[in-house]
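A.B. asks: heads up, no residue letters with this:
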């Protein structure tokens, strides 16, 4: 994308003489922008690298839902997040034309800091803080009322069934064996059955939906900030809790759960459900990358290990929370 076109976008936000630096192109094209006064921003062109990566989060209404939520969350005192900018028309989305198509673009304030690293989560104090921060996010979501959530990605029972169908496409692509696909189907079906049996109404709400070390910023004073809310939408809180647990070493996972749940975190019922959501999170990565040929070799190599080391023991009733 030409620098002149990027500058035109920033002009819509009255950001003059911008210095624009390309970051990456994955789910979106992203750029760091520094204005003439030194203020920094994140510009996003919501054009996924592969067509198969496109989803509701890229549509105008879907993106608007994310930005409206972020605008409210940025005014909440308990968590530090990026704030969406409004253009000259007072809108949070600027539509552009590129390569003969129309794309949505948005601008967020910049967060100074660095991605959370593996070494960081060896600190028990930080691990407990991570759990507490996810709990604070869910607390905000519990009080947040917004229309149009049907335009956002939803990670519920129906999405889990959809994942089964996508994984089956791996057979035609010669990525997975039929036995491994069957194991994945049994695993997802068991998770769904346990959710239905237990009800878990209290665990359904809004979630980040894509927590990872790369989607958490640690500031210079040690604060944690969540970024990349592209999968924000309805889902089970277990999704975020499980994703957080997988960032943390096995010996600190109880500390992490204490941060999220408080002292009431040792119930086997919760652990069984969290184990299932850990596996769903891993399977979800395969689903998201199904059209990305650059990771096919990795997928072929890793799927048998996922099934043998984790899914099969899970199906047999073994505890895997501390080993995934």
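C.D. replies: Cool, got the structure. This one's a predicted model, so the numbers in the text were calculated from it and none came from an experiment.

A.B. asks: please make it C-alpha for all contacts and neighbour counts, starting now.
C.D. replies: Will do.

A.B. asks: show the end-to-end separation of stretch 141-155, please.
C.D. replies: 15 Å (C-alpha to C-alpha, to the nearest Å).

A.B. asks: use this one as the comparison:
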């Protein structure tokens, strides 16, 4: 696959394999063969995004790089100036697609308790949304939607036979009731609330770089959605990490939201924050229940049970784990 790129590969190693296979690549570029260059190769081999969807993902990332909105991995063009390579490899049952990015060095999941980290992550989220609000997609731009119907009614937990078989009848009933409750409480889509979002902005996709900035990686799920879904995703991921430390989540949330507001006001939909926490966990539930990946299935069932318990409590109280009283 890398023959399509102007890269002389010296070594590569697998970093992650869930939906995609992600490799760290060390080599040099044809432009400067004497200098070591670092890249990330992402290969989609099963149920991945289409080439058109991946091209659109890279269009937004390239715009973020060009506009210096936030630090993101810069897409690397092929020898023919394309962005997505489609190839057939011996032993693979279907064509695979590959994209290459410049590698961003640093540490994923910046420590939530370190001074200024919360505010910086909030400001980065806001800058991402500020850019999205003015982004004019090029012709042929196609990305998934993360609205209510996409996440709940048409998600794997409600439609995939494999996923449904992993649930008891009372659990399926819980999901139907949660689906109806969130549908009733979510606001209408509006320009102030809805645009292109990252859609998987958990701590692991935020990288503290050696120069002291924070980069955003892994735009594979980016698409149309409520800006508050990104906010809920960050805060939910921090909550899972710090819940045993009294007061840590509230302190982080306060700093994070202050950082966001330093760039732009919270979207009006912030008033329904609990529903976005539920939506985030429903996305995880869809991923886990619909997965056939052995690594996911090693941790997924326990995570799914925890989410279902939280959803049952949400139906009783109207509040979800990580609840905050927010207003725009």
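C.D. replies: Ah, there it is. Model, not experiment: these values are computed from the prediction.

A.B. asks: now what about stretch 23-40 of the second structure, what contacts it?
C.D. replies: If you take C-alpha atoms under 8 Å, 6 or more residues apart in numbering as the criterion, stretch 23-40 of the second structure is touched by 6-16, 22, 41-42, 100-103.

A.B. asks: pull out the buried positions in that stretch.
C.D. replies: For stretch 23-40 of the second structure, a neighbour-count test (16 or more other C-alpha atoms under 10 Å) marks 23-29, 37-40 as buried.

A.B. asks: and residue 41 of the first structure, what's its match in the second structure?
C.D. replies: Residue 41 of the first structure maps onto residue 39 in the second structure, with residues paired by TM-score structural alignment.

A.B. asks: does its match count as helix, strand or coil?
C.D. replies: Here residue 39 of the second structure is strand, with the state taken from DSSP: H, G, I helix; E, B strand; the rest coil.

A.B. asks: ok, so what distance separates it from residue 15 of the second structure?
C.D. replies: 12 Å.

A.B. asks: now residue 277 of the second structure
C.D. replies: 29 Å.

A.B. asks: looking at the two, which has the bigger crowd around it?
C.D. replies: Between residue 277 of the second structure and residue 15, counted using other C-alpha atoms under 10 Å, the more crowded position is residue 277 (24 against 13).

A.B. asks: returning to that earlier point: just the buried ones from the contacts of stretch 23-40 of the second structure, in ChimeraX syntax?
C.D. replies: What follows is the ChimeraX syntax selecting those of the contacts of stretch 23-40 of the second structure that are buried according to 16+ other C-alpha under 10 Å:
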select :6,7,8,9,22,41,42,100,101,102,103
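
A.B. asks: burial measure for the counterpart of residue 216 of the second structure in the first structure, as a count.
C.D. replies: In the first structure, the residue paired with residue 216 of the second structure according to TM-score structural alignment is residue 226. Residue 226 of the first structure: 23 surrounding residues under other C-alpha under 10 Å.

A.B. asks: again, but for the one 3 residues further on
C.D. replies: Residues contacting residue 229 of the first structure under the criterion other C-alpha under 10 Å number 19.

A.B. asks: which residues touch it?
C.D. replies: 66, 208-210.

A.B. asks: thought residue 43 of the first structure was touching residue 108?
C.D. replies: Yes. Residue 43 of the first structure lies in contact with residue 108 (C-alpha atoms under 8 Å); the separation is 6.5 Å.

A.B. asks: what residues does stretch 299-316 of the second structure touch?
C.D. replies: 171, 174-175, 177-178, 181, 278, 281, 285, 288-289, 319-321.

A.B. asks: change it to 7 Å
C.D. replies: Stretch 299-316 of the second structure has contacts (C-alpha atoms under 7 Å, 6 or more residues apart in numbering) with 174, 178, 281, 285, 288, 320-321.

A.B. asks: most surrounded residue in these?
C.D. replies: residue 285 (24 neighbours).

A.B. asks: which residues touch that one?
C.D. replies: So residue 285 of the second structure contacts 157, 304 (C-alpha under 7 Å, 6+ apart).

A.B. asks: again, 10 Å this time
C.D. replies: 151, 155-157, 163, 279, 291, 300-301, 303-305, 307-308 (C-alpha atoms under 10 Å, 6 or more residues apart in numbering).

A.B. asks: and the helix or strand where it lies, how far out from the chain middle?
C.D. replies: Here residue 285 of the second structure sits within helix 273-290, counting by DSSP states H and E. Helix 273-290 of the second structure sits 12 Å away from the centroid of its parent chain (C-alpha atoms, centre = their mean, to the nearest Å).

A.B. asks: need the contact list for residue 13 of the second structure.
C.D. replies: Taking C-alpha under 10 Å, 6+ apart as the test, what residue 13 of the second structure contacts is 22-26, 40-41.

A.B. asks: ok, it to residue 87 of the second structure distance?
C.D. replies: 20 Å.

A.B. asks: quick one: the helices in the first structure?
C.D. replies: 3-11, 60-74, 124-143, 157-172, 178-198, 237-247, 253-261, 268-288, 296-306, 312-315 (DSSP state H).

A.B. asks: so which of those helices is nearest residue 149 of the first structure?
C.D. replies: helix 60-74 (7.0 Å; C-alpha to C-alpha).

A.B. asks: check the mean deviation of that closest one from the second structure.
C.D. replies: Superposing on the second structure and averaging over aligned pairs (mean C-alpha distance after the TM-score superposition for the first structure), helix 60-74 of the first structure comes out at 0.9 Å.

A.B. asks: and that helix, which stretch of the second structure?
C.D. replies: So helix 60-74 of the first structure sits over residues 51-65 in the second structure, by TM-score structural alignment.

A.B. asks: centre of the chain versus that stretch, how much separation?
C.D. replies: With C-alpha atoms, centre = their mean, you get 14 Å for stretch 51-65 of the second structure.

A.B. asks: with stretch 157-177 of the first structure instead?
C.D. replies: 20 Å.

A.B. asks: give the contact list for residue 10 of the second structure.
C.D. replies: 25-28, 36-37.

A.B. asks: so what sits against both of residue 43 and residue 108 of the first structure?
C.D. replies: Joint contacts of residue 43 of the first structure and residue 108 (C-alpha under 10 Å, 6+ apart) are 32-33, 85.

A.B. asks: let's see which of those end up in strands.
C.D. replies: Those of these mapping onto strands are 32-33, per DSSP state E.

A.B. asks: pick the one among the shared contacts of residue 43 and residue 108 of the first structure closest to residue 130 of the first structure.
C.D. replies: residue 32 (26.2 Å).

A.B. asks: no more questions from me, cheers.
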